[in-house]
Every structure is written in C-alpha cells, then in structure tokens.
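# fold the following, please.
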Amino acid sequence: MRMASIIGLFAVCISYIVYARPFAATWDEVDFALALDRYDLLAMQPHFPGYPYFILGGMLIHSFVDNAAKALAIWNGLLMMSATIPMYLLAKTYVEQKYALVVTALVQSLSYVMLIVSQPMSEGSALAILWWYVWSLERALHSDRLYVQLLPLWLFSVMLGIRLSYIPFGIGILYVWWKRTYRLKQLFLYSLAALAFQFIWIFAVAATEGDGFWQLAFSFTTGHFTQWGGTVSTDEAPFWQRVIVLIFYNIIWTGMAKQSIWLLSCFVVLLLITWKRILIPPLYRFLLVAYFFWALFAQNIEKPRHILPLVVIVSFFLFVGALQSSSRLHLTVMLVLLFSQTVIGMQAVKHQATQLPATYQLAYDFEQKEEPFVLFTWEETRVLEYLRVSFPHERVFSFDAFQREKAAFPHVKVYVTDHVIKGFQAQGINVRPYIRPTRTYESSLLSDPVYGRITVYEWREEEKRE
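Okay, here's the model as predicted:
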C-alpha cells in the first residue's frame, strides 16, 4: 500500500506539470491570465478582490512558462503537491503511521480535485493553503507558543488573498480561541494580529487601484449577491431543489465520484464497510457546517468546483475511518479506489489539456468564415477578445440592446449563442420564430459546466414576416 501510494502521488504530481491546462476558456480564466502581464482590477485583470497571492505565484511561474494560463495551472499543481505535507501530518494523528501516506495519496488523487487543480483558477491554490491552515489550527489547539498561535492567522490571510470565498473557514480560528479559553486581552491582541495580516494584501491591492478600489468592492459584492453570483437570492429554482443539487450532484456525484459510476460504486462499498468507524472531530464539523451553508446560500451551485473543500475534508475522514481496520477487504477496496481515482483523474486532466474548449472551437471556426457576419454572445466575448479574433462580435444582455446593436450591422448574417437566447427568453421574448441552429461546439462539461457546450443560432428577421 505504501509503494502504491508513492506511485500514485508521483503520478498526480507529474500530471499537474505535464497536463497543466494551457487554455483560458472562461471569463474568470481570462481575467487571471491577463493579470500576469498587467495587473489592473478596473480592467478586470483580474476581477475583484484581486487574488494577489495567486497572481503573484502565477507571475513567478510565468517567468519560465510563456503561456499565462498554463503558468497559473502549474502554480496550482505545485502548491497542491506541497499540501502533501500537512495532509500526511494530519493523517498520522488519526491512523497508524504506516497508513498515513495511504490517506494522503487517496485525498490527493481525488479525480475531480485533480481536474480543477490543473485549471488556471484560484481554487487549486486555495485548496492547498486550506490544508496548511487546518494543520496550523490543529497545532494551535495543543501548543502555547506564540508563533504557533499566529501561524493560522497568517495562513488564513494568505488563503483569503487567494480566494475570498473561503472566509467561512475563519470559524476555525474562533473555535481554537474558544477551546483555549483566552482572556479578553489575549483575544484583543490576536484579533489585531489577524486584521493586520489581512490588511497586508487588502491595502496592497487598494494601493494599486487608488480611490476606485472601494467603489469596485461595493459594486462587486452587490452584484454577486443580487445579480450574477448564482446565490440563493438569484436562484429561481425551489430551495429544496438547490439543497438536493448541492449534496447529491455537486458533492457526491461530481466532487467525489467525478460523475463516474465506477468511482461512485467504490465509494458506496467503502462507506458500507466503514460507516460505523467514521468520526469527524469537532473542529472539522464546525468547518464543514460553516462552509456548507455558505455554499448553499452564497455560492453558484451551477459550478460544482465551489464545493471542493467539503469533498476533501469528508473524503479524508472517510479514508481515515476505513483504515482504522487493516482487514484484507478494507485494504483491497482502498487499493482499487486509489488506482481507479489516479487513472481516471489523469485521463481527465490530459483530456482537459489537449482538447480545445468549446469557446476556442467557436472562435477558430468563425475565423474561417468568409461571408460578412456579426456574432452576439454572452460571456464568450471575453474569450474571443483574449484570442484576438478578427471578426466582429458583441456582448449583449437585453433584447432591446440587441436590436440596437444589430441595426449597426445591416446586410450581414447575424449569429447568436444559446446563452443569449436563454437570456432573451428569461426576459419574456419569444425567439423561436427568428432562430435556426447552425452548429454546436462541445468540450468537457466537467471542466466548464456553463460553457462546455455552446450552440450557435442564425437570427433571421424574414421569418417574422412569413
């Protein structure tokens, strides 16, 4: 098992470097990739809050790797492999030392985690720092040394400087303070230290943007919770449906099983033979509950990547529970799962790195058209701008704006993407008489659940007259 674990960890590490995704195929990925050459929040390079530690790491790798998207993905992979250390140290406290490496390899080889870490998105780096942060919380629970108490405060600031949405994990610091029963004076001093660490990156980003930073912060926060953020306040689906999607589709089917029947079967078998031994300590229960409700109410459930922290923590204690027994059955199931996760994860990472994303396929296909035309898109325009396509394209949200923009392109063919069509339909516009599907571009919906499939329609006004 130890040898298999070492081989598995080595394979995961190699895949992060060799198959780091070289495409900036979504709006956020373009934001991050552009930031490596010019850091400017007002130009959304990247978008608020700036992700300074993630961008800084990407810049360091960009010094050696020309492709900006690939540089960010490699940075994610390097940080995630560094998280092997705190994973192993934590595992040693819950299982025999000879099995600690097995737990580590099983968590590192979670297939969906591998897929997301190899993207030029901040989730991979944030997830890596989360492991260091949790390890530091464990140490702070059992040590009186000052630097041990300050370490989680600093790591929490680094984590938020990579991904602000991990803010619910701050409850771990409050739990440590509560368990250690600090006096008011100590609480006040540690609170000041925590704020000081946060202000390091906040003031650094604010200094680069000037007076517009705080206005940008307000508008971004407002938009996230009231317009485009996919939070519970903007979700038209029933609340019970949102809960089911989050638990069964995002966490179990996608996050743990990577939408693989075989991996799901392995996890079901492991759970059936282990469930009596699964014990999640109070600290982790607080972390899980806090982030679960955050993901439920304040995150976009259309993007399963937001639930990665829940997946890795739950999986960690599932594997720990399984290795409380060294029976042949348990070890066999764990070995099969380790091999399956690693192989399926590496295949997914390779496919993601070598298959053109749907947005790229769209761009390259329309570059070949010789007839005069204009393409109206939703968020795809951000990728088209990044690729510097030569054909005219416009981003529209409302039907009235579309009518005005379209009038500026007389006597040319008009194309619209399916996301534009869905937006018009949400505004009560009957588009069926006007559209004719022309082509669908497909890549991995796991890599990009929103723009992994794009259908382009031709808009024909003459249909209305008929």
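
# all contacts plus neighbour counts: C-alpha atoms, from now on.
OK.

# roughly how far apart are the residue nearest to Leu106 when sequence neighbours are not counted and Leu331?
Of all residues not flanking Leu106 in the chain, Leu338 sits nearest, at 5.6 Å (CA to CA, 6 or more residues apart in numbering). Counting by CA to CA, to the nearest Å, the gap from Leu338 to Leu331 is 10 Å.

# another for comparison:
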Amino acid sequence: MRRNAIWLALFAAAVIAGVTCLSIVYASPFARTWDEVDFTLALHRYDLLAMQPHFPGYPYFILGGWIINQWLNNPIIALSVFNTLAALSSAVPMFLLANRLTDSGMKSLLLPALVLSSPYIWLMSSRPMSECAGMALLWWFLWSIRFAMDRPGSMLRHGLALLMFGFLMGTRLSFFPYGLALVPLWYGIWQYGARGWQRWLRMGCSALAALLFQLLWIAGLVLSEGTLAGFWKLSLAFVEGHFSEWGGGIISTPMPLGERIYQLIGYNLLGSALLGGSILIGLWLVIMVAAAVIGRRFALPSVQGNENHRYIFWLVGCAVLYTLWALFGQNIEKPRHIVPVVAPMLLLIFVFIIRTAEGLKTSTHGTRLLRIAPTILYALLISLISIQVVYGAQLQKRQALEEPAVYQLHDYVSSLQEPLLLFTWEETRVLQYLQADYDHQRIYTYGYFQALAGSNPERRVLLTDHVVHGFEQQGKSVKEHVKQLAEFKSDALFDPAYAHVILYEWVR
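Just a heads-up that it's a prediction; the model follows:
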C-alpha cells in the first residue's frame, strides 16, 4: 500500500511540474481583452484614472507582475509567469487541505494535479489576467480557514486567515463572497474560552485586524490616486458604470433569467470552466463519480470530525453565494468569472472519490470486485488527470500561437491604404495597445455615430458587428446601410466575447 501511495505521489508531482513548465513555455503573447491591456499597461505606469489598471487596481497582482518584469522586460509574459508561479504555490494549500479532509497522506497530491491540469484553469495560468493569481490565493485562504478551525482559540491562526483574505481581496476583489468563510472563525472566537468583556475584546481585535489587512492595499491605491476624495469619486464612478452600463450584470445586460442561468451554469461553468469544452473529460468525470456513488454503498463510512463537516458546509455556502453574485452582478459573457466555483467543486469531488476508495479497502464485503474497487477508482482519477494533461497541453499551444480575432481585424484594417475611420466597441482598447496608425473610435450612440460618420464624406467608415448590434439594441436597424467586408474568427474558449468579429462598411 505504501508503495502505491509513493507511485501516486510521483505521478502527481510529475503532472504538477509538467503543467508548470508548459505554462511558461506557452505563455500567451497576446493581450486579448480590455482587462488584459489594462493589466499590461499598468506595469509601465500604474494609473487608475487612465485605467492602468481599472478599478479596484489589483495591487498585489500588479506588484507580482512588476517584479517578474524586472527580469523579463515583457509585461504580458511577466504577468503570465507570475500567474504560473502563483498557481504552483497553490499546490501546497491544496495538498494540506486535501490531507486534512481525507487523511490520505501523499495521495493528497492528486488534488493539486487534478486542479492545476484542469484545462480552463491551466489556460488562465498562462494569460495576463488576475483570475489565476486570485484562484491561487483563494486556495491559500480556504486552507487557512480549515487550519484555524482546528484551534479556534489561536489568534495566530485566526490572524493568518484574515491576512490571506486581505491578500485575496487585494488581488481579486470580486471573490468577496468567499468572505462568508470567516463566519465560522468568528463564531469559534465567540464560543471559545473567554467570557464577558474578554469575548468582546477578542472579537474587536479580530475585526480591527481584518480592517487593517484590507486598508493595507486600499491605502496604497489612495496614495497612487493622490487624494482620498479623488479615489472615492473614481471608485463610485466605476461601480456605477459596472452595474448600470457596461459590467455585464443583470441590469446592464438584460436577459431572461432562465437564459442567464443556462448561460452561467450550462455553458460558462460546466462547458468551459470545469470541462474546458471537452466532452471526453465530462464523460470521464461522470463515469468516475458514478463509480464512486455505487462503491459508496459498500464502503465503510469514513470517520470525520465535526470541523470537517462544518467546513464543507460553509464551503458549499460560499460557492452558492459566489454563484449568485456571478449570476446577477458579473459579466455573463465571460466564463472566467465563474472559475472560483470550480475550486470547491473539484475539492468536493476529490474528497468523495478518496473517501470512497479508502472506505472500500476496509469493507467487510469480500467479493473480488469490491477488493479491486479502490484500484479502479484511483485508476479513473489518474486517467482523468492524464486526459486533462494531454487535452490541456494542446489548448496551451493553440492559445499561444493562434492570433486572436481582434488582432486579425487590426492586420486587415492596417492593410487598407485609403483614409478610413473604424468604429468599435471594446475592441478599441486592444487596438490602442497595438498602436494602430489608422483612426478608430469606441462608439456608444447611433446619433453620435451619424455625426462623426458624416463629418468627412471622403473617408471610408468601417464598423464591427458589436457596434451594429449596439445600434439595434437602441432601436436602430442599420442592416440596409452596411455591407460585409471581412470576417475574423478565433477560439471562443480563448476569446468568449470577441472570438467572432465581422467588419462592415457603412454605405452612405
């Protein structure tokens, strides 16, 4: 048995090392989206007002990328490498957390192998986006919560959890629903030992520490902006715009609730974030979980402490709360916003598989099939990880080599010699980063477009399909006034919002 555990640990270590190396080798050289351009430009000059990056500033992510960039002098690659290193560091809390929940020793290394090879998470680790760094810190935070629950009276462990939450918020503020995990820690402080004024003192110290760890990164943002009043106005303007105009939430992007739920759960969570668009991975995952469900009927029940049960309860609560936040408050077009839910999903699946396998080893049922059932479950888990590695490596290479649709648009328009004006939506941020030498402008309203388009009759007017759709949403049908010039495509897994760009010419 010990020899099997060693082989499983070696396999997991090889997967983790291979995933890390391929993430660096195939680090994406493209700034594909508005946000990626914001982060990349921030390494040259950190300026919230210029959206370098946009609010809330992501200071720890930018700091990490800036440090790496001192050696690489390539902001896009530097942010991608920082993400890869952050993902590698998360293998430590994953291992510790899995071992605490399953008591499986070195076999717990299979959890970081499973998570880090998950195709979509792996793709995010080689891109200049803050989600991967946020996911890494989420794992550290989730482990610190469980670590503190073992000794509810330890202010050192409690303070570590608050510190990790501060790092998490300063890296990815949108992960705030996971702050719900702090509730059992505060409850533990309230229940543990002290009485009367001592209880209130400990709660006050905890609240003060939590506030200070958040002010640590917020103060840096205020200083970078110059004044508290200026920072406050900027933050209010950004939050208002996010929820009312362009953020992709339920107010700024009206969509039937049923359709929105299907988009979030069916396509974003299951199809993209969990399975990476692979039917084979989905089928294998179903087979593995089904085998564990059947085996669970014959396995001896695992003995778990109340802390583990309580931890899992609050973890599920955090995932549900975050899902609601993603449903109503986040951009429904982008699967990356639901990635934080993949962490507890994979953790719970892993715990269920391992507990079932270990429970079958001590089962009193003596049939030959049940004796080999644990081996079958581990084989299914190893096979799933192997499939993810092969499929994910192919995605990594394609993401690094295939030109995004917006880049293709830029190449095409650059080849046109005559005077022109290109109207876009979010594509304009990428065009600015590419230093396009032709006139291009982000357009909001049809009336303003008409004024600009008619100001110079000798100049060709081009516009993208996203602009046309925006006019249609304003009640302006312009199909009879446009003719299609070109069409550009990239993989929707890499560019969910701009994988398909159609270029039109305005016919006066």
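
# and the TM-score between them?
The TM-score (TM-score structural alignment, normalised by the length of structure 1) is 0.96; 461 aligned residues with a CA RMSD of 1.6 Å.

# list the contacts of the equivalent of Val102 of structure 1 over in structure 2.
Aligned by TM-score structural alignment, Val102 of structure 1 pairs with Leu110 of structure 2. Leu110 of structure 2 makes contact with Leu8, Ala9, Ala12, according to CA atoms under 8 Å, 6 or more residues apart in numbering.

# which of those residues has the most neighbours?
Tallying neighbours with other CA atoms under 10 Å puts Ala12 at the head of those, with 23 neighbours.

# that one -> structure 1?
In structure 1, Ala12 of structure 2 lines up with Ser5, judged by TM-score structural alignment.

# hang on, that match in a strand?
No: with DSSP: H, G, I helix; E, B strand; the rest coil as the criterion, Ser5 of structure 1 is assigned helix and is not in a strand.

# surely it meets Ala105?
Yes: contact criterion CA atoms under 8 Å: Ser5 of structure 1 and Ala105 qualify, at 5.3 Å.

# intersection of neighbour lists for those two?
Joint contacts of Ser5 of structure 1 and Ala105 (CA under 8 Å, 6+ apart) are Leu338.

# so what touches stretch 84-96 of structure 1?
With CA under 8 Å, 6+ apart as the criterion, stretch 84-96 of structure 1 contacts 97, 99-101, 103-104, 108, 131-132, 135, 320, 323-324.

# gap between that stretch and the chain center?
Relative to its chain's centre, stretch 84-96 of structure 1 lies at 25 Å (CA atoms, centre = their mean, to the nearest Å).

# repeat for stretch 324-335 of structure 2
Distance, centroid of stretch 324-335 of structure 2 to centroid of chain: 12 Å (CA atoms, centre = their mean).

# straight-line length of that stretch, end to end?
Terminal residues of stretch 324-335 of structure 2 are spaced 14 Å apart (CA to CA).

# corresponding residues in structure 1 for it?
Under TM-score structural alignment, stretch 324-335 of structure 2 corresponds to residues 293-304 of structure 1.

# what comes into contact with the matching stretch?
In contact with stretch 293-304 of structure 1 (CA under 8 Å, 6+ apart) are residues 168, 225, 229-233, 242-243, 245-246, 250-251, 254-255, 306-307, 449-450.

# Ala105 of structure 1 and Ala128 of structure 1: what is the separation?
14 Å.

# in which helix or strand would I find the aligned partner of Ser136 of structure 1 in structure 2?
The equivalent of Ser136 of structure 1 in structure 2 is Ser144 (alignment by TM-score structural alignment). Using DSSP states H and E, Ser144 of structure 2 sits in helix 131-149.

# counting by contacts, list what that helix packs against.
Secondary-structure packing of helix 131-149 of structure 2 (3 or more CA pairs under 8 Å, 6 or more residues apart in numbering; DSSP states H and E): helix 75-89, helix 91-102, helix 119-125, helix 155-171, helix 182-191, helix 306-329.

# which residue numbers in structure 1 go with the shortest one?
Following TM-score structural alignment, the partner segment of helix 119-125 of structure 2 in structure 1 covers residues 111-117.

# sorry, back to before: can I have the buried ones of the contacts of stretch 84-96 of structure 1 as a ChimeraX selection?
Of the contacts of stretch 84-96 of structure 1, the buried ones go into a single ChimeraX selection, burial set by 16 or more other CA atoms under 10 Å:
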select :99,100,101,103,104,108,131,132,135,320,323,324
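
# mind checking which of the contacts of stretch 84-96 of structure 1 are in helices?
In this view, the contacts of stretch 84-96 of structure 1 that belong to helices under DSSP state H are Gln97, Tyr99, Ala100, Leu101, Val103, Thr104, Gln108, Trp131, Trp132, Trp135, Val320.

# in TSV: those residues, plus distance to Glu405 of structure 1.
Output for these, formatted as TSV (distance: CA to CA, whole Å):
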residue	distance to Glu405 of structure 1
Gln97	65
Tyr99	63
Ala100	61
Leu101	59
Val103	56
Thr104	54
Gln108	49
Trp131	49
Trp132	50
Trp135	54
Val320	58
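
# and which of these is nearest Thr181 of structure 1?
Each of those was scored against Thr181 of structure 1 by CA to CA, and Trp135 proved nearest at 20.1 Å.

# spatially nearest residue to Arg202 of structure 2 (excluding sequence neighbours)?
Ile189 (7.1 Å).

# number of residues surrounding the one you found?
Applying other CA under 10 Å, we find 23 residues neighbouring Ile189 of structure 2.

# quick one: the strands in structure 1?
Under the criterion DSSP state E, structure 1 contains strands at 373-377, 393-395, 413-417, 435-442, 453-459.

# just to revisit the earlier point, ok, now which ones touch the match of Ser136 of structure 1?
Neighbouring residues of Ser144 of structure 2 by CA under 8 Å, 6+ apart: Arg157, Leu160, Ala161, Met164.

# can you check Leu156 of structure 2 too?
Leu156 of structure 2 makes contact with no residue under the criterion CA under 8 Å, 6+ apart.

# counterpart of it in structure 1?
In structure 1, Leu156 of structure 2 lines up with Tyr147, judged by TM-score structural alignment.

# likewise for Asn83 of structure 2?
Alignment note (TM-score structural alignment): Asn83 of structure 2 maps to Asn76 of structure 1.

# cool, and Pro254 of structure 2?
Under the alignment (TM-score structural alignment), Pro254 of structure 2 pairs with Glu236 of structure 1.

# Gln399 of structure 2 too?
Gln399 of structure 2 maps onto Gln352 in structure 1, by TM-score structural alignment.

# repeat for Arg32 of structure 2
Aligned partner of Arg32 of structure 2 by TM-score structural alignment: Ala25.

# Leu173 of structure 2 too?
Match for Leu173 of structure 2 (TM-score structural alignment): Leu164.

# go ahead and confirm its match touches Phe48.
No: with contact defined as CA under 8 Å, Leu164 of structure 1 and Phe48 do not form a contacting pair (9.6 Å).
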